[in-house]
Each structure stands twice: as structure tokens, then as C-alpha cells.
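Asks: One predicted model, sequence on top.
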Amino acid sequence: MAASTSPADLSAALVLQPVAALDWLVILPAVWCIAIGALLMMIRHKGWLQPLIAVAALAVLVVLDAALLWHVAGSGPVTMVMGRWLPPFGIAFTADLTGALFALMSAVVAFAGAVAAIGDINASGRRYGFYPFLMLLMAGVSGAFLTGDVFNLYVWFEVLLISSFGLLVLGSEREQIDGAVKYGFLNLVATTLFLITTGYLYGIFGTLNMADIARKAPGLQTLAPLVTLTALYILAFSMKAAAFPLNFWLPASYHTPRIVVSALFAGLLTKVGIYGLIRICAMLFPAEREQLGLVLAVVAALTMLTGTLGALAQTDTRRLLGYLVISGIGAMLAGLALGGSDAIGGVIFYALHSMLVMTALYLAAGLAARLSGGFSLAGAGGLYRHHLLFTALSLMLFFAVSGLPPFSGFWPKVMLVKAAIDAGVSWLASILLLSGFLTMIATGRVFLLAYWRPVDAELAATPEPLDATALLPLMVLTALSVVIGLFPETLMNLAQQAASALSEPSAYLNSVFPAGGAP
């Protein structure tokens, strides 16, 4: 038989048209971070050059993510598939408003952390890889926020997890090794559960593409155990986000590394877990989330109370802040438990606020420790006498994390409380308000003891000036919190649009399957 000479029709399997220039923004954040991380590894012996390159690279990352957010806000979700294969066969990167917002805020936080690290990370820390680890951490974080594939979400989790191990043990002190063991063990358990559940997902759906799963899930609700699948994902991501009852690892480990590392962890890592929960609960399996709503609400309430009561019991500011991170996770879980566009919009807004403010609070705690000689509240005091600007910045951050106006924490708390009242779950609204009140007491106690309380002149430390690299990141992050609090409309509208797009993901699906279908 003669061989056919007709050309093969590749249009059913491959993308044939050239990629639009702006669409490359979808993958540039992760690629850029990996490339700069590799470069920093090659010049790791030139410690003086490392922070200059890293700070400049993270500034570029902020610009890239801002451009991506602008592109997505104007044109809708954008998809790029690796190897030109059409989805669901090719590995997809899909940026929507939710992913772009998270990616931009993470870049801002990382940039502030890199500037603060100039004064916090010594020559040994630079030589042993702080800045390469930071860039690879950001590659994992950016990839997790922008991937459109569940298995690759797991892969990017692994990238950021391995990088975080390196940052956590940097310095090799006994306390750091102890914290790394606790941090590593539970995160590895959560990652293993994530991988097993993803295998279960593939067995049910035959695909790992998020858009394809979202299309197929409604038709499988009576044919497959999707509630069990959703519960397993909630468990895995809740472990990573430090939700009750598996939150003990966070306050046991976040106080052990350098303070700038703790700041980055508080701002970024638990929020990746929250992002995973948003994807699973709001876009992929909303009906199953509704069935698990009461369980999520109870877990959220216990997480909030555990966090705030734990913070009240602490005398070490780093441990106290770790419990405040947990309390914020509980507030976000409350929004996920409620469901609906308004509540999910509150979750997104709260997550962005928490990334900003918790990073700033850890940086402020590091500066307070430098000025007072340690992190213990017992030996602190009198900071306002010599550092009025720093005291004012810290007080504004305490107000922000407590959810007081006119700062960034006020509006998402209002959105969540209103969503709870509208849903008829008044007890959850009460716990949201109670957690804010208890947070205000915990942070007020820190302010009274560490800043306002006078100290004996003979015991007072010699006043130390704060250089620009120490104060500037704190000033920028605090200013952003104030600006968001005073002018919340833009971010609130974006968060609500992002939530609506998750609840009705037709634009997301059309971005991945523009022809309306896939093989």
C-alpha cells in the first residue's frame, strides 16, 4: 500500500499560532527567579555582589507581576501550554486575577525581605546561599500561583519547600536544626498526602489540568467520591497552612531562623496553602466544599481561638507573631467555609493583607530585638523614647493586624463578618470579631511592655541608630497597609472580581480551551 502523502493535521494536538508577546508574562516570573537563582549560585563566593543582584532581580519581578496583573485585569485569564501541546495533554500555566494578585503581593514581600536582609544576613549567610535560596523560593511561590495543573502545583510546592529548608537551617545553630526537624516532618507528611490525593484525583478524572477538572467535576458528583477527595485536599493544604489541630509546627519553628527568614515564611508559605485551598474549594469542587462547610467553619473557629489565645500566652515576640499567623489562617478558613463570592473575596483580600502585614511585623520584631537586646518582653522597654518613628510604624502594624481602621486589616475583616451574618452563621461572625479583639489585647501588651514601659537607666541599652536598609522595608510595607486601608476600593474590587471568576470560571475555562472543548 502506498504511503499517504497528505500532511498530518496537527491542529488537533498542537498550538500552531505564535504566542502573543504579553502572554509570555505568565511564565516569566518563575523562569526569571530560577535563572537569577542559578546565577547567584555561580557567584556565591562574591558575597558583596549577591544582595545587589538579588534586590535588582526582585524589583524586576515586581514589575513583571504588576504587568501580568494589568494584562489579566484587562484581557482576562491567560494560558500558556508547554511544548505547544494543547491542553489537557500539555502542562498549562494559567494566570487569572487570583493568581496574579497573589504573585504580585509575594514579589513585593520578597523585595522588602531582600532589602532587609542586607543588614540581617552576614557574610557567612550570603556565602552559604541565602540569596539563591530566596530566589528559588520565589520560583516555587510564583509557579504555585500561576500553574494551571494540579500535579505541577505539587511540584512547585516541592521547590519552595526545599528552598525553605535551606533558609531555615542557614547558620546551623542548635535551635535552627530543632525547628527544621519539626517544620520538615509535618510538611513532608502534608506533601506526601498531597501527592497521594493527586494520584487519586488522576484515577478519577484522567487529567490533572485544573480547567479540565472543573469542567468534568459536576458530571461526576454522583459517580465518584468527590467529597472524600476534597476532604483529603483540605487536610493536606490545611496542614501546610498551619490550621488547627496541626498548627503546632509553626510556632515551634518560625522563631528559629534569622528574623528576615521568619518574615518571609510568615508572609509567603502559609499563604500558598491558603491559595491551594481557594483553588480546590472555590473553583474545582465548590459543591463538595459546601457539604464540608460546617467542618471547615469549626476548624476555622478553633484555629482563630488557638492563635489568639496562644499569642496572649507568649513572652517571646517571635512566638507571639507565629500564633498571630495561625489566627489569620483561621479567618481565611472562615471565608472558605462560608463560600460565595463575597466571602471568597474577603479571603483573597485578607490573604494579601496578611502577606504584607505579617512580613512587616516580623521585620519590626527583629529591629525591636536589635534595639532592646533580645526578643523577650521581660527585658524590653522604652523603645519610644529613642526611636519615635519606629514606634509609630510598629503601632500602625499592631492596629493593622488587629483589624482596626484605617489600616489594611479592617476591610477584609468587615467583608468576612458581613458574609457570615448574611449566611446566617452569626456564631462564626462573633468569633471573627472576638479574634480581632484578642489580637488587639496581645499586640497592645507588646506595645506597652516593649515600647511604652520605661526602663531603669542603668539597665537600658545604649540607643542604636537604625540604618536605611533596616527602616526602609518596614516603612514601605507599613505605608502600603495604610494606603490600602484608606483607599481600599481598587484592591477590594479586584478581590471580588477574582472571587466571582472562581465561582463562575467560564473565562478561565475559555482561556485553556478556547475552542470550547478538548479531546
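Replies: Yes, it's here. Residues are numbered from 1 along each chain as shown.

Asks: For the rest of this, base every contact and every neighbour count on C-alpha atoms.
Replies: OK.

Asks: dump the residue contacts of residue 341.
Replies: Residues near residue 341 by CA atoms under 8 Å, 6 or more residues apart in numbering: 496, 499-500, 503.

Asks: Please, which helix or strand holds the closest residue to residue 65 other than its chain neighbours?
Replies: Counting by CA to CA, 6 or more residues apart in numbering, the nearest residue to residue 65 once its immediate chain neighbours are dropped is residue 104, at 4.9 Å. Here residue 104 sits within helix 97-120, counting by DSSP states H and E.

Asks: Show me what secondary structure element comes after that helix.
Replies: Toward the C-terminus, helix 97-120 is succeeded by helix 123-127 as the next helix or strand (DSSP H and E).

Asks: List the buried residues in that following helix.
Replies: 125-127 (16 or more other CA atoms under 10 Å).

Asks: mind giving me TSV with those and columns for distance to residue 477?
Replies: Converted to TSV, the buried residues of helix 123-127 look like this (distance: CA to CA, whole Å):
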residue	distance to residue 477
125	24
126	24
127	28
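
Asks: quick one on the thing from earlier: quick check: the two most widely separated of the contacts of residue 341?
Replies: Greatest spatial distance among the contacts of residue 341 (CA to CA): 496 and 503, at 10.5 Å.

Asks: Between these two, which has more neighbouring residues?
Replies: residue 496 (22 against 18; other CA atoms under 10 Å).

Asks: can you tell me which residues contact the nearest residue to that one once chain neighbours are set aside?
Replies: Once flanking residues are discounted, residue 496 sits nearest to residue 345: 4.5 Å by CA to CA, 6+ apart. Contact partners of residue 345, counting by CA under 8 Å, 6+ apart, are 415, 492, 495-500.

Asks: closest to residue 261 among those?
Replies: Nearest to residue 261 among those, with distances taken as CA to CA, is residue 495, at 27.7 Å.

Asks: The closest one touches residue 346, doesn't it?
Replies: Yes - here residue 495 reaches residue 346: they are 7.3 Å apart, a contact under CA atoms under 8 Å.

Asks: These two: who's more crowded?
Replies: Shown here are residue 495 and residue 346; by other CA under 10 Å, residue 346 has more neighbours (29 against 26).

Asks: burial measure for residue 57, as a count.
Replies: 18.

Asks: Please report the distance of the residue nearest the centre of the chain from residue 155.
Replies: Closest residue to the average C-alpha location of the chain: residue 271 at 2.6 Å, with CA atoms, centre = their mean. Applying CA to CA, to the nearest Å, the value for residue 271 to residue 155 is 17 Å.

Asks: A further structure is provided below for comparison with the first:
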Amino acid sequence: MAVQGEIIDKTAAMIAAPVPAADWLVIAPVLLPILAGAVLLMIRHSVRWHAVLSVAVLAVLVGANGLLLRRVLAEGPVSMTMGSWLPPFGISFTVDALGAVFSLTASIVAVCCCVSSVRDVDATGRRYGFYPFLLLMMAGVSGAFLTGDVFNLYVWFEVFLISSFGLLILGSEKSQIDGATKYAILNLVGTTLFLIATGYLYGTFGTLNMADLATKAGQIGDAAPLMTLASLFLLAFAMKAAAFPVNFWLPASYHTPPAITGALFGGLLTKVGIYALLRILVMIFAVEGVALAGVIGWVAVATMLLGALGALAQSDIRRIAGFLVISGVGTMLAGIALGGNGGLSGAIFYALHSMPALSALYLLGGLVRQRGGSFSLHQLSGLYGASPFLTLLAFIISLAVAGLPPGSGLWPKVMLVRAALDSGAWQIAAAILLSGFLATIALGRVFILAFWRTEIAGVQAVAGGSMSIMGCCAVVILTLAMLAMGVMPEPFVRVSGTAASGLLDASSYVRAVFPGGGGS
């Protein structure tokens, strides 16, 4: 027991040296959008500046993420610990190839969506906070990708969920309120499970630092209920990622907001759930993740097929996109179930493809609505004659989403099918191919009805509206990114392989946090 008045020496637990200037780059992707969002709130009476400032900040965010990825690929994982306390007492931001490449891709999607919003978000949307909500959501998404602490991961989940609630109800239409209610309730259930699992994790290990956990989980053996913990995290993150059977909130909500909000949600939010599953079940609970691979595999098969069949049954372009988001989640889960460098790198590459592809599909739906007057296939026709440019964009995006050449979805599916056949998981290989075939039919149906069909009995063929130039530019940028992935896949295969290797062997991640070795 300490004597009253005794001075306790805490220097051994403190960071004495100043933080190198280059290490501030680790938290720049979080700090930039938070500060920019605060500035927008301070100038809330000058909403005409919100769009310009948001685009500029997100462009800088892309640059910061690009520099961070280049540093990580050159030097290995980088860590920065807050509050002068040594890890695991201080909260660490630890960036490896997986977090850096996810954060960079997310910021590229966000700046494209923000460019598209310049015309499409009206004065009311700006006045009620579209751009502060967008920046806060990006701070949460970036923080989730870059944090090295499980509780901090929970905090960033809460940050982007709160901001996504605001974006979802912006406009206050009846359908939006209905969709937001379902979205909020089911996500709060998932968040509660996440928090329970996090408390259970801390009670078991006495730490929430991911590097510390990765070291201790392999040493504790049967002395702790690790399978229970892994199962709780699997359920919580599967709900966040919209995996079967806890995916019904997504098709009930993602079609209700404007197309720009749907593009942000469809491209980014479910990928945070996939990222969390990769980080927890592969890097930390590696043994338990392998034991759960069979369950994850069948969940992946069900998610892929349900999403593809759901897309076939829809007539609203936004609903079709929502079900294709679910099908893509199943494809990424298949990579987690397969494991190994082949399966994991395929899942990571597919996530990098899915972010721009699904965002582009939602933004395309917005352009179709502007040009053709509706999201419904029952009311659309003649778009090929009305806009060959829009038709070309739709064709390329459809190829990418369906996994056909020269789109970006081909190579990750090839990687996953090869990994499935090599491991004897024929059902996963068959589901990947079948879901891709069904997605091709669903998107082909959109093409036939909305673009090639020339007239509808009793319905005006094309409303003849003008498309947003900024919206077209955003879709073109995302389409070029998808073509680059499809035509020149080698850099993306390489970075995905590096990220997968970092998950399978976390030694470099641990060394970045504990340079002297060991943990708490």
C-alpha cells in the first residue's frame, strides 16, 4: 500500500520524447474533417461556402491519405500514441497497409460524392448541415480505419453512425423517417453488442490495445472464453456489414435518402464492418477465426445469393444498388472464410473495388433520375437515345459491379474463386460465380428497360431533364478508377497482398506500437 504523500514515479509509463512531426500524418485523416466540420458550423449563416470548403478539405484528405499509404508501404506500420502515456495505457493510432489503403479509397469516394453534391444539395440541405454531417462521417470512417484500440474503434463507429443518422433524415420526407428508424434501431442493436463484447474483452485481457491483444490472445490459450468473444464480435460486425441474416435494415433504408447520401453509405459504411472483421477475427483472434470459418463461409454464400436475388426482384434502381451492396458484402466475407493470403487479399481487393463501384452505381441512379425523371424501371425508357454518354457510363459501371472485364470487379473475384478451389470450398466458388451471373442479369435488366426500350404504353418515354455537370464529373472519376483497377490490377493486387500479409503476421504491427517488445 502506498504511503500518504509518497510521490509515485510515473516516468516509466510516459512518453518523454516529443512526437516527430512526420507522425502527425497518422491522425491527419481524422483531424482535418473534424476541424473543417467545426469551421462550417461557425459559418453556418454563409452556407454558400460550405460546398467549396468541403471539397477542398476532402481533396487535402486524399493527399494526406496518399502520403500515409506511401510511408506505410515504404517503412511498415506506423503508430502514434495520444496523451504522453506509453501504450497500452495511451490510445494508439496505428496504421498498416490495410488501414491506409482503406482510408485512401474512402477519401477518394467521399471527395467524388462531395463534388457531385455541389449542385444537387439545395439550400435547405446546406442550412440543415449536410456538409458538417459529411465531414463528421468521414472523420468517423477514417478513425475506424486508423485506430489501434478496440474501444476507440467503438467510438469512431458511434461518430459515423450519429452523422449518418443526420444525413439519412435530411429532408424529413416520410420515407426517410421510416428508413432512418429501421436503420437506427438495428444499428443501435449492433452497437450494443459491440460495446458488450468490448467490455467482456477488457475484463478478460485488461487491455484494449490491438497490438497488445494480438500478442496476448495467442498466449492465453484455454484460460479465457475466446470463442465466445470472437462470436460476439462476429455477430456485431456482421450486423454492421449487413450480412445474412442481420441485413434487412439496409434495403429498408439506403433507398430513402438522396442519391448522394446513398452513394456515401453504399460505398463506405458496410466496408467499415468488413474492416473490423478482418482486424478482429484475423489479426487478434486468429485461431478462433479459423474455427469460425465454416460458419462465416455459409453466411457468405447466403449473403451473396440473397443480395443477387433481391436485386433481380427490384424495379427501383436504388433498391437494386442496395441489394448489390449486400451481395458484395457476401463476397468479402467469402475471402475472410477462406483465409490465407489468397482469400484475404481477394477480400481486400474486392473491398477496394466495391467502394468506388457501388458509390458510382448510386450516383448513376441520381443522373438517371435527373435525365429520365424517375428511379423506377416501370417509368424509364429511351435513355440510350437521350444520352449516349450516360449510357456509356452505365455500361462500364455495370460491367464493374457484375465482375466482368474490363471492370474492376473481375480480378478480385478471380482471386477468390482460385482460393476457394484451392481449399476445396466448392460451394463458395459456385456462389461467387452464380451471384455474379445473377447480378449481370439484374443490371442487364436495368439496361434493357431504362436505356434500350424506346417507349412505354401510357408513359412519357423520357422527361428530358438536364444532368448535373458536377455529378457527371464525379461519376467519370469513379469510372476511370474502376477501369484502372480492371486494366492495371497489379498495383492493387500487390497492396492487397501486403495488407493480407500484415494481418496474418502481426509482428510488424506489434513492433510499431511496442518498439522495445512486449506489452502491458
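Replies: Received the coordinates, thanks. Please read these numbers as outputs of a predicted model, since none were measured by experiment.

Asks: from the chain's centre, how far out does stretch 32-41 of structure 1 sit?
Replies: Remark: stretch 32-41 of structure 1 is offset 21 Å from the chain centroid, using CA atoms, centre = their mean, to the nearest Å.

Asks: Go through it and flag the buried ones.
Replies: Of the residues in stretch 32-41 of structure 1, 32-34, 36-38, 40-41 count as buried by neighbour count, 16+ other CA under 10 Å.

Asks: now stretch 241-259 of structure 1
Replies: 241-244, 247-259.

Asks: before we move on, what SS does the counterpart of residue 17 of structure 1 in structure 2 have?
Replies: If you follow residue 17 of structure 1 across to structure 2 using TM-score structural alignment, you land on residue 17. Classification of residue 17 of structure 2 using DSSP: H, G, I helix; E, B strand; the rest coil returns coil.

Asks: which residues does residue 488 of structure 1 contact?
Replies: 408, 411.

Asks: Please report the distance of the aligned partner of it in structure 2 from residue 496 of structure 2.
Replies: Here residue 488 of structure 1 is matched to residue 489 in structure 2, going by TM-score structural alignment. Note on residue 489 of structure 2: its distance to residue 496 of structure 2, by CA to CA, is 11 Å.

Asks: Overlap of the contact sets of those two?
Replies: Taking CA under 8 Å, 6+ apart as the contact criterion, residue 489 of structure 2 and residue 496 have no common neighbours.

Asks: re earlier: of the contacts of residue 341 of structure 1, which stay in contact in structure 2?
Replies: Among those, the ones whose aligned partners also touch in structure 2 (both residues aligned by TM-score structural alignment, their matches' CA atoms under 8 Å) are 496, 499-500, 503.

Asks: Which parts of structure 2 are strands?
Replies: Applying DSSP state E to structure 2 gives strands spanning 78-81, 92-95.

Asks: With distance to residue 317 of structure 2 added, can I get the ones you listed in TSV?
Replies: Formatted as TSV, the strands of structure 2 follow (distance: least, CA to CA, whole Å):
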stretch	distance to residue 317 of structure 2
strand 78-81	42
strand 92-95	37
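
Asks: gap between stretch 18-38 of structure 1 and the chain center?
Replies: That offset, for stretch 18-38 of structure 1, works out to 20 Å (CA atoms, centre = their mean).

Asks: Let's see which of the contacts of residue 341 of structure 1 end up in helices.
Replies: Counted as lying in helices by DSSP state H, out of the contacts of residue 341 of structure 1, are 496, 499-500, 503.

Asks: neighbours around residue 172 of structure 2, how many?
Replies: Neighbours of residue 172 of structure 2 (other CA under 10 Å): 12.

Asks: what does the one 3 residues further on give?
Replies: Residue crowding around residue 175 of structure 2 was assessed by other CA under 10 Å; the count is 15.

Asks: aligned partner of it in structure 1?
Replies: Under the alignment (TM-score structural alignment), residue 175 of structure 2 maps onto residue 175.

Asks: Would you mind measuring from that match to residue 367 of structure 1?
Replies: Applying CA to CA to residue 175 of structure 1 and residue 367 of structure 1 gives a distance of 20 Å.

Asks: got it, and residue 333 of structure 1?
Replies: Distance of residue 333 of structure 1 to residue 367 of structure 1, given as CA to CA: 31 Å.

Asks: So between these two, which is more surrounded?
Replies: residue 333 (29 against 21).

Asks: Not counting its neighbours along the chain, what's nearest that one?
Replies: Residue 333 of structure 1 sits nearest to residue 300 (CA to CA, 6+ apart), 5.1 Å away.

Asks: contacting residues around that neighbour?
Replies: 243-244, 329-334, 337.

Asks: mind listing what the nearest residue to residue 98 of structure 2 once chain neighbours are set aside touches?
Replies: Nearest residue to residue 98 of structure 2, sequence neighbours excluded (CA to CA, 6+ apart): residue 499, at 4.6 Å. Counting by CA under 8 Å, 6+ apart, residue 499 of structure 2 makes contact with 96-98, 345, 348.

Asks: Could you pull out the helices in the stretch 401-520 of structure 2 for me?
Replies: 410-422, 426-446, 469-487, 490-504, 507-513 (DSSP state H, counting those that start in this stretch).

Asks: mind checking which of those helices is nearest residue 263 of structure 2?
Replies: Nearest to residue 263 of structure 2, of all the helices of the stretch 401-520 of structure 2, is helix 469-487, at 10.7 Å by CA to CA.

Asks: Counting neighbours, which bits of the closest one end up buried?
Replies: Residues of helix 469-487 of structure 2 classed as buried under the neighbour-count rule (16+ other CA under 10 Å) are 470-472, 474-483, 485-486.

Asks: Tell me how many other residues crowd residue 23 of structure 1.
Replies: Using other CA under 10 Å, residue 23 of structure 1 is surrounded by 18 other residues.

Asks: that older thread, closest one of the buried residues of helix 123-127 of structure 1 to residue 464 of structure 1?
Replies: Of the buried residues of helix 123-127 of structure 1, the one sitting nearest to residue 464 of structure 1 (CA to CA) turns out to be residue 125, at 23.3 Å.

Asks: so how far is residue 168 of structure 1 from the closest one?
Replies: 11 Å.

Asks: Same question for residue 176 of structure 1.
Replies: Residue 176 of structure 1 is 7 Å from residue 168 of structure 1, by CA to CA.

Asks: With structure 2 overlaid, how far apart is stretch 58-69 of structure 1 on average?
Replies: Following the fit onto structure 2, the mean deviation recorded for stretch 58-69 of structure 1 is 0.5 Å by mean CA distance after the TM-score superposition for structure 1.
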